[in-house]
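Enquirer: starting from these lines, generate the structure:
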Amino acid sequence: MLFNSSEPGDPQQTVSPRQMRPLAWATLGGLAMMTALLGACGQSGQEKPAAPPPRPALAVTVTQPTVVNMPDIIRANGSIAAWQELAVSTELQGLRLVELPVSVGDVVRKGQLLARFDEQTVQAELKQASAAVNEAETAYREARDNANRARQVDKTGAMSAQQVSQFLAQEQMADARRQTARAQLQTVQLRLARTRVLAPDHGVISARPATLGSVGQPGVELVRMVRQSRLEWRADVTATESVRVRPGQTARLAGPDGTVQTGTVRQVSPVVDAQSRNVQVFIDIPSTDPALGKLKPGMFVKGELQVGTRTSLTLPGSAIVLRDGFAHVFVLQAKNRIHLQRVQAGQQLSGRVEVSGLPATSQVVASGGGFLNDGDTVKVVTR
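Expert: Predicted coordinates:
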């Protein structure tokens, strides 16, 4: 390609493509420099973005831990059981059970009829024994009169000594037969009385395995009852905790509906269970007639034993903040900045929570910690 750069009338000059390459590169370099300069000028003319405004300081109140006397509590669990169970049975054999007027859950009084056996056979035995006593009494009176006459005649010498001895011996044998007949009558009378099975104490019927029409056997259980309707809580504590438990201490346990029942420690087991390595504590529960109330033998409940008191640091419950499943508080530091500090939360009492792992002189945010973060600046106000 040819480029004509001459004026009219000038001699014509020709530029080759090899001579045009340096000129093209110079032109491109100049354009690049101008573009960079224009970009720099455009950037320098733009304003920098404004910084975000500082977060406003929240108004908070602060408090200090307070030393209070807290109850020393041992938490435990265990089963409800009868204080004493009475297994009522019969000593009779071969008699048919004809009456069973009580059912499970009935409240019974001492001496109340629980069961009755057929007494016809015993009534017949009673008549026979009574007749035997009458016969023995008559024979004894006759022998006694003969013996008395023999004693009188013996003084006159009209009767031999051998005859007198025979009359005296007959009197003694008649008296012995009379005593035997009386004893047999008492045995039958006792047997008749035992056809009626009575409650040995007041309480609540907890089981009734007997069946009407069955034949009684000695020692076979007819009914079972909770004596005096008294229950006990058999709480399990560790061997270490057991040394702090004493009879007379107060226990509190939660019923099935959430109500709290109060009891008293009666006894601490002298042995450690070989399997669980726990010690059983027996807590008396006040009588809850009728039908034992809401607590029933066999229930598994949780509770606590108050074994004394101790001094502890406490904070209002509103000062405790839960983060990641742990208890924390916000501690006020220099320049009104707050620090999130983890603590150990313990028992609660009247709206206050026992805490540890916190100096007693700490200034702690009293409430509203859920809106704060570690390192925030706050405004302390007084109420």
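
Enquirer: for the rest of this, base every contact and every neighbour count on C-alpha atoms.
Expert: Will do.

Enquirer: list the buried residues for stretch 126-139?
Expert: Leu126, Ala129, Ser130, Ala132, Val133, Ala136, Glu137, Ala139 (16 or more other CA atoms under 10 Å).

Enquirer: just send the residues you listed back as TSV, with distance to Asp273 and secondary structure too.
Expert: Listed next are the buried residues of stretch 126-139 as TSV, based on distance: CA to CA, whole Å; DSSP: H, G, I helix; E, B strand; the rest coil:
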residue	distance to Asp273	secondary structure
Leu126	54	helix
Ala129	56	helix
Ser130	58	helix
Ala132	60	helix
Val133	60	helix
Ala136	63	helix
Glu137	64	helix
Ala139	68	helix
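
Enquirer: closest one to Gly219 out of the residues you listed, please.
Expert: Leu126 (23.7 Å; CA to CA).

Enquirer: which residue packs closest to that closest one, ignoring adjacent ones?
Expert: Leaving aside its sequence neighbours, Leu126 sits nearest to Val188 (CA to CA, 6 or more residues apart in numbering; 5.6 Å).

Enquirer: checking that neighbour next. Helix, strand or coil?
Expert: helix (DSSP: H, G, I helix; E, B strand; the rest coil).

Enquirer: that one touches Val122, doesn't it?
Expert: Yes: Val188 is within contact range of Val122, at 6.9 Å (criterion: CA atoms under 8 Å).

Enquirer: how many neighbours does Ser362 have?
Expert: Applying other CA atoms under 10 Å, we find 15 residues neighbouring Ser362.

Enquirer: gap between the closest residue to it other than its chain neighbours and Ala360?
Expert: In this structure, Ser362 finds its nearest non-sequential neighbour in Gln64, 5.9 Å apart by CA to CA, 6+ apart. Distance, Gln64 to Ala360, by CA to CA, to the nearest Å: 7 Å.

Enquirer: higher neighbour count, the two?
Expert: Gln64 (18 against 13).

Enquirer: how far away is the more buried one from Gln228?
Expert: Gln64 is 52 Å from Gln228, by CA to CA.

Enquirer: over to Pro209?
Expert: Counting by CA to CA, the gap from Pro209 to Gln228 is 20 Å.

Enquirer: residue contacts, the residue nearest to Gly78 when sequence neighbours are not counted?
Expert: Distances taken as CA to CA, 6+ apart place Ala235 nearest to Gly78, at 4.3 Å, with adjacent residues excluded. Applying CA atoms under 8 Å, 6 or more residues apart in numbering to Ala235 gives the contacts Ala76, Asn77, Gly78, Ser79, Gln280, Val281, Phe282, Ile283.

Enquirer: the structure of the following sequence is requested for comparison with the preceding one:
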Amino acid sequence: MKSKLIGFIIVAILATACGNTKKDSEGSLNDKKAQLEKLKSEQKKINEDIAKLESDIKKADPTAIVTNAKLVSVLPLATTDFSHYIELQGRVDAQNISYVAPPNGQGGIVKALYVTQGQSVRKGQVLARLDDQMIRQQIEPLRVQLASAEDTYRRTKSLWDQGIGTYQQVLSAKTQMESLSKQIGVIQKQASLMTVTAPSSGIADQVNVRVGEMFVGATQAGPQIRIVNTSNLKVVASVPENYLGRVKVGSRIQIVLPEQNNRVIEAVVNVVQKVIDPNTRSFNIEAKIPADASLKPNQVAQIRILDYSAKDVIAIPLNVVQSDENGKYVYVMEKSGDKMIAKKKTVTVGESYADLIEIKSGLAQGEQLITEGYQNLYDGQVIATVAVKPAQ
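Expert: Okay, here's the model as predicted:
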């Protein structure tokens, strides 16, 4: 009996507690609803005040920025000339580089040296003489023999003219004389091959030999005497295979010299290699450049090959072009009533170079391109502008 009474009391307490919780919950919800209505009423009043202030400001200052408009910068579009370049690294080269070799094909000890590094030389100028003492030592005995043979021939011929002796004696004396003369000629030719001359005119760019040393033309350290003709220069570059159809003889190029404050030299491609290198998948080009004493063979140069150009086109900053599922688009500013809005325009793009891209269609001269603040714009959004001057 006592346990039943206790159970009844517990149930009664729980029921009372639940009822109070429900009442508290209903009271809290009603409070929130009331608070929401109050805020909405205040918001309406604030919006009315804002509208009135906007109207008053517009009447007082027609140029004032519209409240809630997104601030952007615009660029008036104008036609321009557009060019695309293939940028590569190349080097300056001399079309005439001569490596001096010993005329006898074997070389010899340098007896005298007549050229110094950096000196200008002419074609045929004597650069060095090799030791020819042993060769010339062979000539003197032969000259003595030749003098004797000539005397014998004259005496034999004189006797033959007087009817003394035989024709065979005359012929033998003449043959001996001519043989000795030819031997002397051969040795003299060998001696002349000990004189080293310049094969071409230019600058003795490298002289890596001294008197008393062996001159053979080239050693493991490189050529001993090198002559460079800087009056006939060219630039060479390796072009990737995928540009094969865009580079041809006659293509205009710009040669930029980083070591000379990015000085630019204009030139034209005059050689396009016909064979693709299987290792690098590239081909070589060459372009003649004017004579310039400040240019050095193997000097690094940046090459810009003009492979596309168009006149009177629309070219815009590359970064303002965006993409979606329908293609490429940009935003321009248009007037809508008394407001300025962002207008989304689909465009067809062409080539791009540096920070510009060519627009084939979709934009026209005079339109106001949004160049700053275009991120997160939507079509028809109210905007306020700050003009950007076109690049000169």
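
Enquirer: distance check, the residue nearest to Leu126 of structure 1 against Asp118 of structure 1.
Expert: Taking CA to CA, one finds Val188 of structure 1 at 14 Å from Asp118 of structure 1.

Enquirer: do Ala129 of structure 1 as well
Expert: Counting by CA to CA, the gap from Ala129 of structure 1 to Asp118 of structure 1 is 18 Å.

Enquirer: please apply the same query to Thr35 of structure 1.
Expert: 126 Å.

Enquirer: out of these two, which sits in the more crowded spot?
Expert: In this view Thr35 of structure 1 and Asp118 are compared by other CA under 10 Å, and Asp118 has more residues nearby, 18 against 11.

Enquirer: what sits against the closest residue to Gln224 of structure 2 other than its chain neighbours?
Expert: Counting by CA to CA, 6+ apart, Asn208 is the residue found nearest to Gln224 of structure 2 once chain neighbours are left out, at 4.5 Å. Asn208 of structure 2 makes contact with Pro223, Gln224, Ile225 under the criterion CA under 8 Å, 6+ apart.

Enquirer: with Trp25 of structure 1 instead?
Expert: Trp25 of structure 1 neighbours (CA under 8 Å, 6+ apart): none.

Enquirer: go on, Val72 of structure 2?
Expert: Val72 of structure 2 sits in contact with Ile370, Thr371, Glu372, Gly373, Tyr374, Ile383, Ala384, Thr385, Val386, where contact means CA under 8 Å, 6+ apart.

Enquirer: show me which residues of the strand of greatest length in structure 2 are buried.
Expert: When structure 2 is scanned for its longest strand (criterion: DSSP state E), the result is strand 80-99. Residues 82-86, 90-99 are the ones in strand 80-99 of structure 2 that count as buried (16+ other CA under 10 Å).

Enquirer: what packs against it?
Expert: Helices and strands touching strand 80-99 of structure 2, by 3 or more CA pairs under 8 Å, 6 or more residues apart in numbering; DSSP states H and E, are strand 225-240, strand 300-317, strand 339-353.

Enquirer: make TSV from those strands and add distance to Ala191 of structure 2 to it.
Expert: Listed next are those as TSV, based on distance: least, CA to CA, whole Å:
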stretch	distance to Ala191 of structure 2
strand 225-240	21
strand 300-317	43
strand 339-353	64
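
Enquirer: out of those, which comes closest to Gln254 of structure 2?
Expert: strand 300-317 (5.0 Å).

Enquirer: now that closest one: buried residues?
Expert: For strand 300-317 of structure 2, using 16+ other CA under 10 Å, the buried residues are 300-307, 313-317.

Enquirer: on that earlier part again, TSV for the contacts of Asn208 of structure 2, including distance to Ser55 of structure 2 and neighbour count?
Expert: Below are the contacts of Asn208 of structure 2 laid out as TSV (distance: CA to CA, whole Å; neighbours: other CA atoms under 10 Å):
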residue	distance to Ser55 of structure 2	neighbour count
Pro223	88	18
Gln224	90	19
Ile225	89	24
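
Enquirer: pick the one among the residues you listed closest to Asp56 of structure 2.
Expert: Using CA to CA, the contacts of Asn208 of structure 2 come closest to Asp56 of structure 2 at Pro223, 88.9 Å.

Enquirer: excluding covalently adjacent residues, which one is nearest to Ala129 of structure 1?
Expert: Leu185 (5.0 Å).

Enquirer: same check on Val382 of structure 2?
Expert: Nearest non-adjacent residue to Val382 of structure 2 (CA to CA, 6+ apart): Ile341, at 4.4 Å.

Enquirer: count of residues packed around the one you found?
Expert: So Ile341 of structure 2, with other CA under 10 Å, has 24 neighbours.

Enquirer: try Leu231 of structure 1
Expert: Residues near Leu231 of structure 1, counting by other CA under 10 Å: 25.

Enquirer: identify the residue of structure 2 aligned to it.
Expert: Mapped onto structure 2 by TM-score structural alignment, Leu231 of structure 1 lines up with Leu233.

Enquirer: which ones are touching the residue lying closest to its match once chain neighbours are set aside?
Expert: Excluding its sequence neighbours, the residue lying closest to Leu233 of structure 2 (CA to CA, 6+ apart) is Ala94, at 4.5 Å. With contacts defined as CA under 8 Å, 6+ apart, Ala94 of structure 2 is in contact with Val228, Asn229, Thr230, Asn232, Leu233, Lys234, Pro297.

Enquirer: equivalent analysis for Ala204 of structure 2, please.
Expert: Contacts of Ala204 of structure 2 by CA under 8 Å, 6+ apart are Val115, Thr116, Gln117, Gly118, Gln119, Ser120, Val121, Ile225, Arg226, Ile227, Val228.

Enquirer: what's the helix or strand for it?
Expert: In the assignment (DSSP states H and E), Ala204 of structure 2 maps to strand 202-207.

Enquirer: next: Gly42 of structure 1.
Expert: Going by DSSP H and E, Gly42 of structure 1 is part of helix 17-45.

Enquirer: also Gln170 of structure 1?
Expert: helix 161-193.

Enquirer: name the helices or strands packed onto that helix?
Expert: Looks like helix 161-193 of structure 1 contacts helix 120-156 (3+ CA pairs under 8 Å, 6+ apart).
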